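[1] sequence-free structure coming up:
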């Protein structure tokens, strides 16, 4: 089966949003201001179609296999995160009528893997690794730098994968009150 990684398009929302929601779990409530799954999904589809927030199609890559979305990578710089999250905070605050604060997920100067996820149907084909390698190549193409991600402390298999790919834990992190490891890989230009 041939795998193709490409920039996401607005029309990828229906296939991509449920994957992102699965990957980020309860964080999806914070990112949408909703608590019911149908409302979260609807709001995520709306945010994916916009251009001004971290879950926009503009910051998403899809892994396509057999003409279907098999996985997704949400990826941006820490500098972009500041603006993207400020936009999302403003949008959610206006929507809810109360001040909303999005937890910071990256350190200054990093390229950030917000989400990497593979559809259960396509797991076991190395798609997650290929998406992570794609992110690394994007950093290389931009003169190198630090590539980072956060992983829940109990996701031991994911931590082993990230370690195998050269990521090291640099500090503990907290997102919506939950413990994470902040992992970084330095990407040099060849």
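    Nice, thanks for sending it over. All values reported here derive from a predicted model rather than from experimental measurement.
[2] only C-alpha atoms for contact and neighbour calcs from this point on.
    Noted.
[3] Distance check, residue 52 against residue 181.
    27 Å (C-alpha to C-alpha, to the nearest Å).
[4] Any idea how many residues pack against the residue lying closest to residue 145 once chain neighbours are set aside?
    Once flanking residues are discounted, residue 145 sits nearest to residue 187: 5.3 Å by C-alpha to C-alpha, 6 or more residues apart in numbering. Number of residues near residue 187 (other C-alpha atoms under 10 Å) recorded here: 17.
[5] Would you agree residue 187 is in contact with residue 140?
    Yes: with contact defined as C-alpha atoms under 8 Å, residue 187 reaches residue 140; the gap is 6.3 Å.
[6] and the next element down the chain from the lengthiest helix in the chain?
    When the chain is parsed with DSSP state H, its longest helix is helix 78-96. With elements assigned by DSSP states H and E, the helix or strand that comes after helix 78-96 is strand 110-118.
[7] contacts for that next one?
    Contacts to strand 110-118, defined as C-alpha atoms under 8 Å, 6 or more residues apart in numbering, come from residues 19-20, 23-24, 70-78, 106, 127-128, 131-132, 135, 139, 145-150.
[8] So how do I select the buried members of those in ChimeraX?
    Remark: buried members of the contacts of strand 110-118, expressed as a ChimeraX selection using 16 or more other C-alpha atoms under 10 Å:
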select :19,20,23,24,70,71,72,73,74,75,76,77,78,106,127,128,131,132,135,139,145,146,147,148,149,150
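[9] then this one, side by side with the first:
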């Protein structure tokens, strides 16, 4: 019998969370945090994981465990009021140094898109990352995490959830549609993403 339990993430979940975030990011995370290199992105995210609130902060994340083993990750927050929606330049410098900031300056579309991914609205609970480990896909982990995100939004009195997904990730899109998400608009550059939203109340 499979038992899925959702718990708050902790500092020691970093390696599991990083692998899930990389798999869900469509290459954007390597560019945003690592100047195009995954190993650099790992070092930067390791700082962000335990720094003050930011989009990669562990205290905004939940871990789904299947029979006691980490199987899925959910990072979400109230995009209108949470400081997790911000990635301040000072924090990016602390985590990645001047080389990473210089990379961002040379790739302005990257900054524009990352800002649009967490654009502040007063009525959205933003699902920043949701991902299931490959060996646990198809076992209901994603469904449980989607239900948890909707529950968090309702508890906060927020009428809808939003997320971004790569157009090529048809499996994830089918999961989101199953939970009532519909396409709102399309971002093309530097990485293509579809914004989807669903009512929670």
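    In hand now; what should we look at? Everything numeric in this text was worked out from a predicted model, so none of it was measured.
[10] Map residue 137 of structure 1 across to structure 2 for me.
    Mapped onto structure 2 by TM-score structural alignment, residue 137 of structure 1 lines up with residue 151.
[11] Over in structure 2, tell me which residue corresponds to the residue nearest to residue 145 of structure 1.
    Residue 187 of structure 1 maps onto residue 200 in structure 2, by TM-score structural alignment.
[12] That match: what's it in contact with?
    With contact set as C-alpha under 8 Å, 6+ apart, residue 200 of structure 2 has these partners: 150-151, 153-154, 158-161.
[13] cool, now which of the residues you listed survive the switch to structure 1?
    Retained in structure 1 (both residues aligned by TM-score structural alignment, their matches' C-alpha atoms under 8 Å) from the contacts of residue 200 of structure 2: 150, 153-154, 158-161.
[14] Aligned counterpart of residue 146 of structure 1 in structure 2, please.
    Match for residue 146 of structure 1 (TM-score structural alignment): residue 160.
[15] on that earlier part again, okay, and which of the contacts of strand 110-118 of structure 1 map to helices?
    Using DSSP H, those in helices are 19-20, 23-24, 78, 127-128, 131-132, 135, 139.
[16] Kindly reformat those as CSV and extend each row with distance to residue 87 of structure 1.
    Listed next are these as CSV, based on distance: C-alpha to C-alpha, whole Å:
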residue, distance to residue 87 of structure 1
19, 23
20, 19
23, 22
24, 20
78, 14
127, 31
128, 29
131, 27
132, 26
135, 24
139, 24
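[17] And these, which two are furthest apart?
    78 and 127 (24.6 Å; C-alpha to C-alpha).
[18] Residue 159 of structure 2 against residue 152, yeah?
    No: using C-alpha under 8 Å, residue 159 of structure 2 makes no contact with residue 152, being 10.8 Å away.
[19] Tell me the residue in structure 1 that is farthest from the middle.
    Ranked by distance from the centre of structure 1 (C-alpha atoms, centre = their mean), the top residue is residue 97, with 26.8 Å.
[20] List the residues that contact it.
    Residue 97 of structure 1 touches nothing, counting by C-alpha under 8 Å, 6+ apart.
[21] can you tell me how far it sits from residue 33 of structure 1?
    Taken as C-alpha to C-alpha, the span from residue 97 of structure 1 to residue 33 of structure 1 is 11 Å.
[22] hang on, the earlier thing: which helix or strand contains the match of residue 137 of structure 1?
    helix 141-155.
[23] who does that helix touch, helix- and strand-wise?
    Using 3 or more C-alpha pairs under 8 Å, 6 or more residues apart in numbering; DSSP states H and E as the contact definition, the elements that helix 141-155 of structure 2 packs against are strand 4-8, strand 61-66, strand 69-78, strand 124-132, strand 160-165, helix 170-178.
[24] Give me the contacts around that helix.
    4, 6, 64, 66, 71-74, 76, 78, 124-125, 127, 130-132, 159-161, 175-176, 179, 200-201.
[25] what do you get for stretch 176-188 of structure 2?
    So stretch 176-188 of structure 2 is contacted by 113, 146, 192-199 (C-alpha under 8 Å, 6+ apart).
[26] rerun at 6 Å
    193-198 (C-alpha atoms under 6 Å, 6 or more residues apart in numbering).
[27] do stretch 73-81 of structure 2 as well
    Contacts for stretch 73-81 of structure 2 (C-alpha under 6 Å, 6+ apart): 60-63, 85, 120-122, 125-131.
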